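Student: Have a look; sequence and predicted model below, questions after that.
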Amino acid sequence: MAETYTLEAELRTVIGKQVKQLRRADRVPAIVYGLGQALPITCQQRDLETVLQKAGGTHLVRLTVNGQTYDTLVREVQRDVIRRDILHVDFLRVDLSRKLRTEVAIQLVNVPKLGADLMLSHPLVSVEVECLPANIPDHIEVDASRLNVPGAKLTVADLPALEGVQYLADPHEVIARVESLTGAVAEETAEESTVMAEPELVERGKKQEEEF
């Protein structure tokens, strides 16, 4: 079961441009939504930053607002583009007894060292899963030790089975593959040669037509 983090919050009555007053007081405006409710709140800047660093978007955050508790997941964090201060946070309220769908990061482990003529591509960096909120994985590790020859690949079907977690992506979708740089260069060169040859063929055809 994933770890749950706790955070104290207060109901918020200040809205619009007035939220600047909250930020000057080191409080961050936020909202709790879901399960038919939208609740504007504020959180202490430092406490919120600590929880966000640990919880990310996969761990439960148990908010206590004026004595009432809400089980939530962080869904969106808005930051100042320059100072990176937190401007606003969206918390999704969840029912611990109901499954939900969310994206979980894929992490390759045991990645072999490849030769200079090989390249590892990683087109799928996360996968959608369905599970109970408390069972959301922090990330999903997949063994990449066999990715050491051209054409070798990992697909969603190679992801480890996790109790209570269902993968929703196509089992054949490629997570990572090994590609040959030599083959790619040769193919690109062949394509360029074909393109360069086409005008010559056209010119030759025109000349033959004129002769006839």
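Tutor: It's in. Predicted, not measured: the structure shown is a model, and the values here were computed from it.

Student: CA atoms for contacts and neighbours, from now on please.
Tutor: Will do.

Student: how about the strands of the chain, start to end?
Tutor: Using DSSP state E, the strands found in the chain span residues 4-11, 27-34, 37-44, 60-65, 68-79, 86-93, 100-109, 118-121, 126-131, 140-143, 153-155, 166-167, 174-180.

Student: Put this next to the previous one:
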Amino acid sequence: MDNKTLSAEIRTELRKSGAKKVRKSGRIPAVIYGHNEPVNISVDDIEFTKKFEKISENTIITINVGKNSYSVLVKNFQDDILTQQIKHIDFFEIEKGKTLKTNIPVHIEGSAKGAREGGLLEVRLHELEVECLPKDIPESITINVEELEAGDAIHVGDVEIPKGVKVLNMLEQTVVSVTLIKEEVEEVEIDEELLEGEEAEGEEEESEEDSE
């Protein structure tokens, strides 16, 4: 489990104008909430961007605010659609020794046999919802699809889950599958042939009526 550290400052101006001032100074407005009173803070934009090229809600972060430190997860963030600049972050404070619910990304490994033979590999679930202690949060769940043939599927109940982690998704949910696209194409071709035959018969009947 990856654990990163951030330095933060207490944020006292909580209005929109105050948030704008924080952003202009090169910092990101944020809040820490959870089992204690919310703490309004700001973190350095450059430091956060360097340490978090990709924001994930399963990375434990230690935030140091003066003499206090908080173990948190990123629960939500707002960014600018045009500039991609992060405008606000919600950090959720975790309690040691207490389980929590979070989403873990699914990582697909290998090239499916069925896909190599012309099938289509489809990933139905990109994340799994799990419950576990903070120390047991996995970075990702890896699924090897090498042996998947056309028509095969891997369901939640088939996935190997790390010890101490409970999956909350329904076990029969499909995570990844290989679709038989060749058969679909053949069926379409057969239907087109039948349609052409029916059209030809119709034309013959019309020509017979005209000759009469």
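Tutor: Arrived safely, thanks for sending. Not measured: the values here are computed from a predicted model.

Student: Provide the TM-score value for the superposition.
Tutor: Put the two chains on top of each other and the TM-score (TM-score structural alignment, normalised by the length of the first structure) is 0.83; 194 aligned residues with a CA RMSD of 2.3 Å.

Student: chain center to the longest helix along the first structure: distance?
Tutor: The longest helix of the first structure (DSSP state H) is helix 181-211. Offset of helix 181-211 of the first structure from its chain centre (CA atoms, centre = their mean, to the nearest Å): 43 Å.

Student: Show me what that helix is packed up against.
Tutor: Judged by 3 or more CA pairs under 8 Å, 6 or more residues apart in numbering; DSSP states H and E, helix 181-211 of the first structure is in contact with strand 118-121.

Student: average distance between the strand it packs on and the second structure?
Tutor: After superposition onto the second structure, strand 118-121 of the first structure sits on average 1.0 Å from its aligned residues (mean CA distance after the TM-score superposition for the first structure).

Student: so Ser111 of the second structure sits right up against Val145, yeah?
Tutor: Yes - the criterion here is CA atoms under 8 Å, and Ser111 of the second structure meets it with Val145 at 6.3 Å.

Student: Neighbour count: the two, which is higher?
Tutor: In terms of neighbours (other CA atoms under 10 Å), Val145 is the more surrounded of Ser111 of the second structure and Val145; the figures are 22 against 14.

Student: and the counterpart of the more buried one in the first structure, what does it touch?
Tutor: By TM-score structural alignment, Val145 of the second structure lines up with Ala144 in the first structure. Counting by CA atoms under 8 Å, 6 or more residues apart in numbering, Ala144 of the first structure touches 108-112, 154.

Student: hmm, try it at 10 Å
Tutor: Applying CA atoms under 10 Å, 6 or more residues apart in numbering, we find Ala144 of the first structure in contact with 107-112, 152-154, 158, 176-177.

Student: And Ile60 of the second structure, by the same measure?
Tutor: By CA under 10 Å, 6+ apart, Ile60 of the second structure lies in contact with 1-5, 70-74, 92-94, 134-135, 137.

Student: Of the residues you listed, just the buried ones, PyMOL syntax please.
Tutor: Buried members of the contacts of Ile60 of the second structure, defined by 16 or more other CA atoms under 10 Å, are picked up in PyMOL with:
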select buried, resi 5+70+71+72+73+74+92+93+94+134+137
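
Student: Show me which of the contacts of Ile60 of the second structure is closest to Lys54 of the second structure.
Tutor: Nearest to Lys54 of the second structure among the contacts of Ile60 of the second structure, counting by CA to CA, is Val74 at 11.3 Å.
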